[in-house]
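structure of the sequence below:
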Amino acid sequence: MARGYDFKAIEVKWQRAWEESGAFAVTEEAGRRKFYLLEMYPYPSGRIHMGHVRNYAIGDVLARFLRMRGYNVLHPMGWDSFGLPAENAAIEHRTHPAKWTNDNIAYMRTQLKRMGFSYDWQREIACSSPDYYRWGQWLFLRLYEKGLAYKKSSTVNWCEVCQTVLANEQVEGGLCWRDGTPVVQKELPGWFFRITAYAEELLNGLDSLTGWPEPVKMMQRNWIGKSVGAEVRFPLVDRQEALTIFTTRQDTLFGATFMVLAPEHPRALALAQGTPQEPSVSAFIERVTREDRLRRTATDAVKEGVFTGAYAMNPLTHERIPVWIGNFVLPEYGTGAIMAVPSNDQRDFEFAQKYSLPVRLAVKPVDSVLDERNLEQAYEGEGVLVNSGPFTSMDSRQAREAIADFLEREGIGKRTVNYRLRDWGISRQRYWGNPIPIIYCDGCGTVPVPDRDLPVILPQDVQITMKGGSPLQKVAGFIDVSCPRCGGRARRETDTMDTFVDSSWYFLRFTSPNDEDGPVTRARVNYWMPVDQYIGGIEHAVLHLLYARFFTKAIRDLGLIAVDEPFQRLLTQGMVCKETHRCAEHGFRLPEEVDSSYCCRTCGHPVQVGRTEKMSKSKKNVVDPEDLLAQYGADTARLFCLFAAPPERDLEWSAQGVEGSFRFVCRIVRLVEDQEALLKEPVVSIPFQQLNAGRALCRKVHQTVKRVTEDIEDDFHFNTAISALMELANELGRFQMPGPAEDAEERRFIYSYAVETLLLLLSPFAPHLCEELWERLGRGGSIFQATWPAYDPAVITAEEIVVVVQIDGKVRSRLLIPVEVDDTSIREAALADERIKGWLEGRSIRKVVIVPKKLVNIVTGGAQ
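Predicted coordinates:
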């Protein structure tokens, strides 16, 4: 370790200095370039992990860099502090969720400060604080007034372990996103946000998000799932009703030979009632509705169905076609009922083959002899219509329009647009969440809580169990209220809001965290918004990011903000990964539970070193940041996380990489220590054109400034920026100091200039060390109040190379020439050199041989 590098003392010193001076607190400044930088705020789980360190280090480098570039940077931090894990922890640790949460916040806040992150802590918010969730309730009421919040009964995703409803986006592969247990379907009343009212705007708005990764935008497009087609009514035979289907291929209507309903369709069981099919239909519905919907609709899933006993009429062929129930149809898409065209849809084809249902070709390729008799699979492409009455021989694209016209003219159907997106169910039957501000009165019905009575405080005296239902139902002092309208007895809503509601507008509250008159102050929020750079995991592409976009548009329409999109640029960072160690008997093992011969210390059996995976406690491949801080310090931890991989890629943990980062930090200290007295002395600036001994180092400095600036600003390639800083440090280490007397002044200047620039460029990455060295050299003020270095393109482009000049194979001179000169210019320069002229005196030149950019060999004919 370098002599003066006591990283523990240095880091404590500068963290205290930044906090006491309010170094990172900002206010609105008209006329100054603003930059709102935000990382997704964390759930206060109790300890930060390496994923936090990496995520927040990425943001902190950018924040510090931009401040030095003259921006007014808003860089806040808060806590996503409501949610189910707090309830689980309260049960496990026999404590209250509020205490568990607040203790965790206090501990994690300390940890984040120890990392030296440049947050404006004066703006800190926690969504479990009444000061925050009051305005979440206020926004709920405004959405309720506009018809964007409503209550209905529906079939919902239910997690038996969490004992609560899950939104569709929170079901992953049929499992709860939180605990991985199977999700079942359950009929419950609940509150919804009408996100579908913004489906088209949410879809179109993605085109304007040029700073977002394409995979994220594609995930949102697919989730919104816009389809343009037609709704068509199929009358039920012998019944005074019809089934409505949605299709994007109305050109295949003449090929519809049966219908299929989703098991969840409201008419599915009713169609079979009183028929011999009723028992089998009931059993099928009971079984299939418990299955994972995504697995049911997978292309390789087995298609299953049951006949309802009912028939419908194809409105174009007027044929009677059977109505089936199938596991591959979902209630969320279209109307929950489909027309089956087995000739032109592979899924329908497989179902028809399995149950011997008729196939009639409706569309075939141009100039093809294909018909239903020789079909081996469905033809799903474009072509010409066959067996389609007056539309036969028409191009399928034209037929879609012509048949849509016919449907509307005859009153059979209509053009329509369908979305896969469904309204967002926000009701949760849990305690630790934002209370929904609604009161139920027998006389007045559903009554919103008046603004004057906000916030509806979440009571503290609650008995929390995992036995189902909201714990708030047992708190009489919370439930029993007077009706705000009539004054009569009433009861309060006991559902709380999905925690994603809290995170859908927190970025707005950061602009006005102490506003007592509303969720935001218009002037302040419109100064800072949108967020210029947002940083977080791609796992939130459809959950948080889509909800936040919806909330922003809805709040805009309330007149509170002036932006359409919340996040201008988005960086989705990769995960932090590490190899695993697994014993056949004892499962995953910690590194200290494995001996040097890779055997389990408990049983002695060989331990298999597994593949590199995301760090997780369950796989025992976690590195505790606390250990890293204690052994190497915050600056080393930051440097390793930023150097090991580009931000968008997964970072593979490497103990050698951490050691390498620490050695680099110590090398920087030694570069200052070795010439500290010289570096403290004033120097006279020397223009590049007048440099001799320091010319190459000066050029390297300018090249490094350019590279580091562009790597940070353009694509966040911090790893290559750090690599450039390492190269500059190596160049400094090789530079001869103090050097010959005639070059002493020049060498002092260029070394001082290079070290000072290196510290400025390194400061966003290793802020504590650079602050300390800056102060030690007497530069005055915080290094982050200094201006970011500039580079001179002329210095970079005026790079010169050394060309050796030989006469008859013997070196007689060396030329320093611009790298861009051609061979003719090199020849002329060699012959004009005074030394060469002297050697050539009295000799004839037979030829001149040039090795480009390297060598000139003048071949003579001897003395004249």
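
for the rest of this, base every contact and every neighbour count on C-alpha atoms.
Will do.

for stretch 151-163, buried residues please.
Residues of stretch 151-163 classed as buried: 155-163 (neighbour count, 16 or more other CA atoms under 10 Å).

with stretch 790-801 instead?
Result for stretch 790-801 [16+ other CA under 10 Å]: buried residues 791, 795-796, 799-800.

Glu382 - nearest residue in space that isn't next to it in sequence?
Once flanking residues are discounted, Glu382 sits nearest to Ser396: 5.9 Å by CA to CA, 6 or more residues apart in numbering.

next, count neighbours for that neighbour.
Using other CA atoms under 10 Å, Ser396 has 26 other residues around it.

from memory it sits against Ser388, does it?
No - between Ser396 and Ser388 there is no contact under CA atoms under 8 Å: 10.9 Å.

Gly83 contacts Gly433, correct?
Yes - here Gly83 lies in contact with Gly433, judged by CA under 8 Å, at a distance of 6.0 Å.

so what sits against both of the two?
Shared contacts of Gly83 and Gly433 (CA atoms under 8 Å, 6 or more residues apart in numbering): 498-499.

name the helices or strands packed onto the longest helix along the chain?
Across the chain, the helix with the greatest residue count (assigned by DSSP state H) is helix 695-715. Helix 695-715 is packed against helix 718-734, helix 744-762, helix 793-797, with contacts defined by 3 or more CA pairs under 8 Å, 6 or more residues apart in numbering; DSSP states H and E.

and this one, please, so the two structures can be compared:
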Amino acid sequence: MKKYTPADIEPKWQSVWAENKAHQTSEETDKPTFYALEMFPYPSGEGLHMGHVRNYAIGDVLARFKGMNGYRVLHPMGADAFGLPAENAAIQRGVNPRAWTLKNMERIRQEQSRLGNSYDWDRYVGTCTPEYYHFTQWLFLLFYERGLAYRKKGTVNWCPQCATVLANEQVENGLCWRCDSEVVKKDLEQWYLKITDYADRLLEGLDELTEWPEKVRAMQRNWIGKSEGAQISFTIPELGLTEVPVFTTRPDTLYGVSYMVLAPEHPLVPRLIEGKPNEQTIDQFIGQMKKETELSRTGSDVEKIGYDTGAVAVHPLTGKEIPIWVANYVLMDYGTGAVMGVPAHDERDFLFAGKYGLPIRTVILPPGQEHGKNDEMKEAYVDEGTLVNSGSFDGMSKREAISAITHHLEEVGSGGKTTTYRLRDWLVSRQRYWGCPIPIVYCDSCGVVPIPKEDLPVTLPEDVTFDGKSNPLTTSDSFRYTSCPSCGKEARRETDTMDTFIDSSWYYLRYTDPKNKELPFAPEKANEWMAVDDYIGGVEHAVLHLLYSRFVTKVLHDAEMIQVDEPFKRLFTLGMVLKDGSKMSKSKGNVVSPMEIIEKYGADTARMFVLFAAPADGELDWNDAGVDGIYRFLNRVWRMAQQHVELVHEKPEVKLEDSVAQGLNRLLHQTVKKVTIDAGDRYQFNTAISAIMELVNGINAYPAEGDRGVLAEAVEKMVLMLAPFVPHITEELWHDFGHESSVHKKSWPTYDEKALILDEVEIVVQINGKVRHKSVLPATADKAMIEETILAEEKVKALIEGKTIRKVVVVPGKLVNIVAQ
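Predicted structure coming up:
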């Protein structure tokens, strides 16, 4: 008997598949399409980790399963290859990021091939190649032409360690998402994309994404952060009646305003404090706040700190003056950077007013309460109630007052109904070399000038200095200085490059037409495949990559380049791979190298373990013994299949003349049904594999004298069902069975519902709740027949002899409980 040697089998078939282009996307237009996609990797110097293996294994099972079920499958792969880590590596090693990244890209491709993944390598894209970023620039110009790309000066998130700007979404708890350094605020001229123009559509579209995890949809809803309320204008007399807009969801509390708070970064603050006694103190406070994280300023347990500017604002309805403060808990990034202080009805304002002795004015009373005493308040009242101390609006309910006061503000020209969003425009400028150049030049005569599309790509120069102190592109005179495309005079190139999330926000479209030299993709080719049927990756990309991709897709839809306006029909988020209870990381010393597992056990073992050890959407705790167990199971499959090679080759007739043969046939069809549903619909790969394991046990237990036809069929279909999970061993066995074509080109086995029906079932007989007997009856027996038959059996009669039957409980197909005394 041949031995199972993955080190020989796996390279052999990988070579055959590559030579035959076995995974090339079919052009058969008579088949339905299926676009399977896993999030592509960043080509760091560390190669693949087990999280990658799990991600790719899930996608590969789906791609192979759909192919065997008659679909024309698109299953591509690439590399998200721009970014700061490669640039940092270049600085550390004294090399250009291009050489470093391309080397790592090739390494990862080789590792992915060793896993046996069924990628169409002819469609491979690397986002750092001019062939790709040519069209990233093309798309930027499309956004610019449509008024969706613009440049402005503003306060941005700055990572001192990475020496670059970060979008709001890339700041996690006040820290850089890449290096965990503390992020500070800095004023810079930057490029933005108007994602806010699509806020409502991005929000509404979530309702249509019924095949996305609800937790991801909730995260995006929260990030978009739509709030409906009123914008109210307060005036500042000492600044020439300058209006300060304030957004609130509670206009019903307007008469309870006793002060105003501005964010320390608010542009009016310097004018308000100029020449005031505490000007220097507030200036120092402003500087300190620019270094603070959002969490350290707004957390529920953070102390509220503020300073009185000495200026006042005029209430829009009462005409009374209220003091203007600056405080840590108000952020310029949210709302208008100004809030109205209503301490009686906002917990945050209540704490602030109590600390600084500011007035507390009750304007809403709880139901049934006739008056309120502020000195008795222990906390702000925020629930439903009746308005008081609110002029002509007294006696109204909260809901009535919200509408009435908002309408009145519109009538007197001091505000009105409005909607705000937490979402801010997408900041895409990055001060680094290793990214897609922004195709813009600056001309003293013409101003901001886009590069004509026919002159793309703007390529990255080689004559740059990597010193870790500044943007390397500013050190290249050959890049910086050029001529204006409009007038021909001297001009300066934009030296910022694009956020790498731009690159990954459209790569799934490039896969549909990766060789196109004129367009990012031909609309007819994108429309043939889009939307992606199954997109697989980590939940950590819920707000960043997934939200940006949805935005870009909607813009391209509006530009009539694609028919869909959502990129991913179904999203599957896999759980993390842990070891010793913690996420694998080099710093913790708990990393398991996929290549080490492949060298020792083979890729099929690595694939099957990550699919079997836990539900695909749950955390997987690495277990060396579990890996060894999967390897032993594959050896069992190998030995069992080799023992029946000749039998399968002969294909004897299936007769099903006895209950033993019928039993194996039933188990086979049960397994086919379960694996089909669990793997193809529910993505419960662990239970699908478990079902195949039970079938293997059933085959091994089948008697030598049993029906040979059903045995041969069970062995052959067992190999077919294993094929998407472990492609190498099944390909070898399939050819050992005498087949010339690939197992992966064979149709998926079908099941017969009739074969699942039991002729007989075992009935458990309980007496007073204790199991005392078992009986085999026809599966079609009804309650009356079951009761009559059981009570007539001699053993049951003996067990209840001398007792009176009080009750008989019958559960058809399962049990009979006889209550007797």
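
ok so, going back, distance to Glu410 of structure 1 added to the helices and strands packed on helix 695-715 of structure 1, as JSON lines?
Output for those, formatted as JSON lines (distance: least, CA to CA, whole Å):
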{"stretch": "helix 718-734", "distance to Glu410 of structure 1": "64"}
{"stretch": "helix 744-762", "distance to Glu410 of structure 1": "73"}
{"stretch": "helix 793-797", "distance to Glu410 of structure 1": "72"}
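
what's the closest of these to Ala548 of structure 1?
Of all those, helix 718-734 sits nearest to Ala548 of structure 1, with 28.2 Å by CA to CA.

translate Tyr329 of structure 2 into the numbering of structure 1.
In structure 1, Tyr329 of structure 2 lines up with Phe328, judged by TM-score structural alignment.

give me the neighbour count for its match.
Phe328 of structure 1: 25 surrounding residues under other CA under 10 Å.

mind listing what it touches?
Phe328 of structure 1 neighbours (CA under 8 Å, 6+ apart): 262, 296-297, 303-304.

switch the cut-off to 6 Å
By CA atoms under 6 Å, 6 or more residues apart in numbering, the residues touching Phe328 of structure 1 are 296-297.

part of a strand, is it?
No - counting by DSSP: H, G, I helix; E, B strand; the rest coil, Phe328 of structure 1 falls outside a strand, being coil.

separation between it and Arg109 of structure 1?
In this view, Phe328 of structure 1 and Arg109 of structure 1 are 49 Å apart by CA to CA, to the nearest Å.

what of Met40 of structure 1?
The gap separating Met40 of structure 1 from Arg109 of structure 1 is 15 Å, by CA to CA.

try Thr499 of structure 1
Applying CA to CA, the value for Thr499 of structure 1 to Arg109 of structure 1 is 21 Å.

the two - which one has more neighbours?
The residue with more neighbours, out of Thr499 of structure 1 and Arg109, is Thr499; 22 against 19, by other CA under 10 Å.

number of nearby residues for Ser752 of structure 1?
When neighbours are counted by other CA under 10 Å, Ser752 of structure 1 comes out with 22.

identify the residue of structure 2 aligned to it.
Match for Ser752 of structure 1 (TM-score structural alignment): Ala712.

now the nearest residue to that match once chain neighbours are set aside: how far from Glu716 of structure 2?
Once flanking residues are discounted, Ala712 of structure 2 sits nearest to Val648: 4.8 Å by CA to CA, 6+ apart. Remark: distance between Val648 of structure 2 and Glu716 of structure 2 (CA to CA) = 7 Å.

what is in contact with these two at once?
Here Val648 of structure 2 and Glu716 have no joint contacts, going by CA under 6 Å, 6+ apart.

on that earlier part again, trace the residue nearest to Glu382 of structure 1 over to structure 2, please.
Under the alignment (TM-score structural alignment), Ser396 of structure 1 pairs with Lys398 of structure 2.

burial measure for the residue nearest to Ala712 of structure 2, as a count.
23.

aligned to it, what sits in structure 1?
Aligned partner of Val648 of structure 2 by TM-score structural alignment: Leu679.

what about that match, helix or strand, and which?
Assigned by DSSP states H and E, Leu679 of structure 1 belongs to helix 676-680.

repeat for Ala106 of structure 1
Using DSSP H and E, Ala106 of structure 1 sits within helix 97-114.

look up how far Arg32 of structure 1 lies from the closest residue in space to Glu29 of structure 1 that isn't next to it in sequence.
Once flanking residues are discounted, Glu29 of structure 1 sits nearest to Asn72: 7.6 Å by CA to CA, 6+ apart. Counting by CA to CA, the gap from Asn72 of structure 1 to Arg32 of structure 1 is 7 Å.

more crowded one of those two?
Per other CA under 10 Å, whichever of Asn72 of structure 1 and Arg32 has more neighbours is Asn72, with 22 against 10.

count of neighbours near the aligned residue in structure 2 for Met108 of structure 1?
Mapped onto structure 2 by TM-score structural alignment, Met108 of structure 1 lines up with Ile108. Ile108 of structure 2: 22 surrounding residues under other CA under 10 Å.

what's the answer for Lys355 of structure 2, then?
13.

wait, a helix at it?
Yes - per three-state DSSP, Lys355 of structure 2 lies within a helix segment.

relative to Trp325 of structure 2, how far out is it?
For Lys355 of structure 2, the distance to Trp325 of structure 2 - CA to CA - is 13 Å.

try Met332 of structure 2
Counting by CA to CA - Met332 of structure 2 and Trp325 of structure 2 are separated by 14 Å.

more neighbours, those two?
In this view Met332 of structure 2 and Trp325 are compared by other CA under 10 Å, and Trp325 has more residues nearby, 22 against 15.

still on that earlier bit, the helix holding Ala106 of structure 1 vs structure 2, average distance?
When structure 2 is overlaid, helix 97-114 of structure 1 sits 0.5 Å from its aligned residues on average, using mean CA distance after the TM-score superposition for structure 1.
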